[in-house]
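Undergrad: Have a look; sequence and predicted model below, questions after that.
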Amino acid sequence: MGEARRAYGVPDCEATWDSVDYLLADWARERPDLDFSPLAVINRMGQVRRKFEQHMAEVFSRHGLTAADFLVVVNLRRAGRPYRLPQSRLMNALGLTSGTVSLRLDRLVKAGIVVREPDPDDRRGSLIRLSDDGLRLFDVIAPEHLSNEDRLLSALSGEERETLAGLLRHLLVSLEPPRPAPDSHLGMSVESAHAARSLRSAVGLSDTAGLLLSAVEAGSPAAAAGLQRGDLIVEVGGAPVHNVGGLAATLAGLGEGEAVELAVLRGDEPHRVVVRQTSA
């Protein structure tokens, strides 16, 4: 038999609770009129991240680095030989301001881990290169860091890790800037489910999960099917669709002449359209 559950999926057996279960149980008692279900995911993600960062910081500190320092080393190493990047590109990869990345690089230059070199393509810029010592340091830390990460995931089986990674991919894709994928979308550009809900609510439409069409390319299979900018795709092939990855995978799998039915809301009026893959 399955384990009994309270509100928000909190188990009946308190011995199995985590810290978030206590929060959810309190709020279910104190404010049953509010929906605290997002907290079950978002608060746990934050708690897990903090615990992971604490354990990972221990590995880096043994080598005189911070996690932020190691990110610089990682980005230079994955760039490939000669393990060098323009400082501006490194700044963007790390999501830092110019001043912050300069301070971090100053510390690593002083430690002999990276080297600043003139950028022949930018007289005001610099190239940041991983030194030989920095490369050896990466080779020492990376196996230790990856083993540590593997231990941190010990509570999950291989299959559970794969499932969690897939769910997190769907969530992250919905939050990152969209990447062009015209072939898999058959002439459609879509907004993520969370953006779609915000945009529809802002104009007084139903707060419905789905993917909002932001553009339909003229002459494309999407246009031929009658899809329009502003349509909300809520089902693909009879299954609810909440993430771009699921839509792209389904559409990319269509062979020439094959079709799939989409359920859409135009405003709040339901429609069903058939999108057919055509030859280029």
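TA: Here it is on my side, so go on.

Undergrad: Please make it C-alpha for all contacts and neighbour counts, starting now.
TA: Fine.

Undergrad: Okay, helices next: where are they in the stretch 151-280 of the chain?
TA: 158-175, 182-185, 193-202, 221-224, 244-252 (DSSP state H, counting those that start in this stretch).

Undergrad: To residue 76, which of these lies closest?
TA: Residue 76 lies closest to helix 158-175 among those, at 23.7 Å (CA to CA).

Undergrad: Let me know the angle separating the closest one from helix 244-252.
TA: 90 degrees (axes from the mean of the first three to the mean of the last three CA atoms, to 10 degrees).

Undergrad: Give the buried residues for helix 158-175.
TA: Residues of helix 158-175 classed as buried by neighbour count (16 or more other CA atoms under 10 Å): 171, 174.

Undergrad: From the contact counts, what lies against it?
TA: Contacts defined by 3 or more CA pairs under 8 Å, 6 or more residues apart in numbering; DSSP states H and E place helix 158-175 against helix 244-252.

Undergrad: Please determine how far the most centrally placed residue in the chain is located from residue 166.
TA: Geometric centre of the chain, nearest residue: residue 172, 1.8 Å, by CA atoms, centre = their mean. Using CA to CA, to the nearest Å, residue 172 is found at 10 Å from residue 166.

Undergrad: adding another structure so you can compare the two:
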Amino acid sequence: MNDNHTQQHSGTMDQIDRIVTLWQRARPELDFSSTEAIGRVVRLEYFITRRVLQDLARYDLNVGEFDVLAALRRHPPSFQLSPNQLQSMVLVSSGALTNRINRLESRGLVTRAQADHDRRGVIVTLTEEGFNVVEEAVKHHLAAESELAAALTEEEQQQFSALLKKILLTVED
């Protein structure tokens, strides 16, 4: 797809159209069609992150801390996981996870205790306050996602999701 096709389809140029147009002038022998899709995903990620950070700021959380609380919240009824389980869900180094847990524990949103079944193991548990914070934060997070996706019909959202999933399945471990 070239920039003329994209412009005709949407009726106006976005930042990616402008970038691709400049590259096509500078290097007409190269194919920039993948830049149109990938560039838009990267640009959209910027706006999504900015919106998510705005929403999380009201709870004094960053994305990493929210991820830990959300991972614990998704594991009822005990709302607890080992650091290894958490690490596989939030995809960060053990040091980064320890820092997140420390910050959340100092705020009273999680507790850390010795695991019953393993004296060397630790278990991280969502506190009542942590539960309440993540419950509210998830509501705002979902509302923000809905607002951002509202430019697409339900059918378009499903198509978009399927196409993104197709790409992700080729690059995920």
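TA: Structure received. Here the structure is a predicted model, which means the values were calculated and not measured.

Undergrad: Superposing both, give me the TM-score.
TA: Overlay of the two chains. TM-score (TM-score structural alignment, normalised by the length of structure 2): 0.92; 173 aligned residues with a CA RMSD of 1.9 Å.

Undergrad: Out of the helices of the stretch 151-280 of structure 1, which is closest to residue 213 of structure 1?
TA: Residue 213 of structure 1 sits nearest to helix 193-202 of all those, at 8.8 Å, using CA to CA.

Undergrad: now the closest one and helix 158-175, what's the angle there?
TA: Going by the same axes, to 10 degrees, helix 193-202 of structure 1 makes 40 degrees with helix 158-175.

Undergrad: corresponding residues in structure 2 for helix 193-202 of structure 1?
TA: Per TM-score structural alignment, helix 193-202 of structure 1 has no counterpart in structure 2.

Undergrad: Structure 1: strands as residue ranges?
TA: 84-86, 114-119, 122-130, 188-191, 211-216, 232-236, 239-240, 259-266, 269-276 (DSSP state E).

Undergrad: any chance of those strands in JSON lines, with distance to residue 57 of structure 1 and mean neighbour count too?
TA: Below are those laid out as JSON lines (distance: least, CA to CA, whole Å; neighbours: other CA atoms under 10 Å):
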{"stretch": "strand 84-86", "distance to residue 57 of structure 1": "25", "mean neighbour count": "20"}
{"stretch": "strand 114-119", "distance to residue 57 of structure 1": "20", "mean neighbour count": "18"}
{"stretch": "strand 122-130", "distance to residue 57 of structure 1": "21", "mean neighbour count": "17"}
{"stretch": "strand 188-191", "distance to residue 57 of structure 1": "36", "mean neighbour count": "23"}
{"stretch": "strand 211-216", "distance to residue 57 of structure 1": "38", "mean neighbour count": "22"}
{"stretch": "strand 232-236", "distance to residue 57 of structure 1": "42", "mean neighbour count": "24"}
{"stretch": "strand 239-240", "distance to residue 57 of structure 1": "40", "mean neighbour count": "14"}
{"stretch": "strand 259-266", "distance to residue 57 of structure 1": "47", "mean neighbour count": "19"}
{"stretch": "strand 269-276", "distance to residue 57 of structure 1": "50", "mean neighbour count": "16"}
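
Undergrad: Could you save these as TSV and add columns showing distance to residue 59 of structure 1?
TA: Shown next, in TSV, are these (distance: least, CA to CA, whole Å):
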stretch	distance to residue 59 of structure 1
strand 84-86	25
strand 114-119	20
strand 122-130	20
strand 188-191	39
strand 211-216	41
strand 232-236	45
strand 239-240	43
strand 259-266	49
strand 269-276	52
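
Undergrad: how about residue 169 of structure 2, what's its partner in structure 1?
TA: Under the alignment (TM-score structural alignment), residue 169 of structure 2 maps onto residue 173 of structure 1.

Undergrad: Could you measure from that match over to residue 224 of structure 1?
TA: 27 Å.

Undergrad: tell me the contacts of residue 134 of structure 2?
TA: Each residue near residue 134 of structure 2 by CA atoms under 8 Å, 6 or more residues apart in numbering is listed here: 66, 69, 70, 73.

Undergrad: Could you export these to CSV, including columns for distance to residue 20 of structure 2 and neighbour count?
TA: CSV is the format used below for these (distance: CA to CA, whole Å; neighbours: other CA atoms under 10 Å):
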residue, distance to residue 20 of structure 2, neighbour count
66, 36, 22
69, 40, 30
70, 38, 22
73, 43, 21
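
Undergrad: So what does residue 109 of structure 2 match up with in structure 1?
TA: By TM-score structural alignment, residue 109 of structure 2 lines up with residue 113.

Undergrad: One more: residue 37 of structure 2?
TA: Aligned counterpart of residue 37 of structure 2 in structure 1: residue 41 (TM-score structural alignment).

Undergrad: re the thing from before, count residues in the vicinity of the match of residue 109 of structure 2, would you?
TA: 22 (other CA atoms under 10 Å).

Undergrad: how about the helices in structure 2?
TA: 3-10, 15-26, 33-57, 63-73, 83-90, 94-106, 128-149, 154-171 (DSSP state H).
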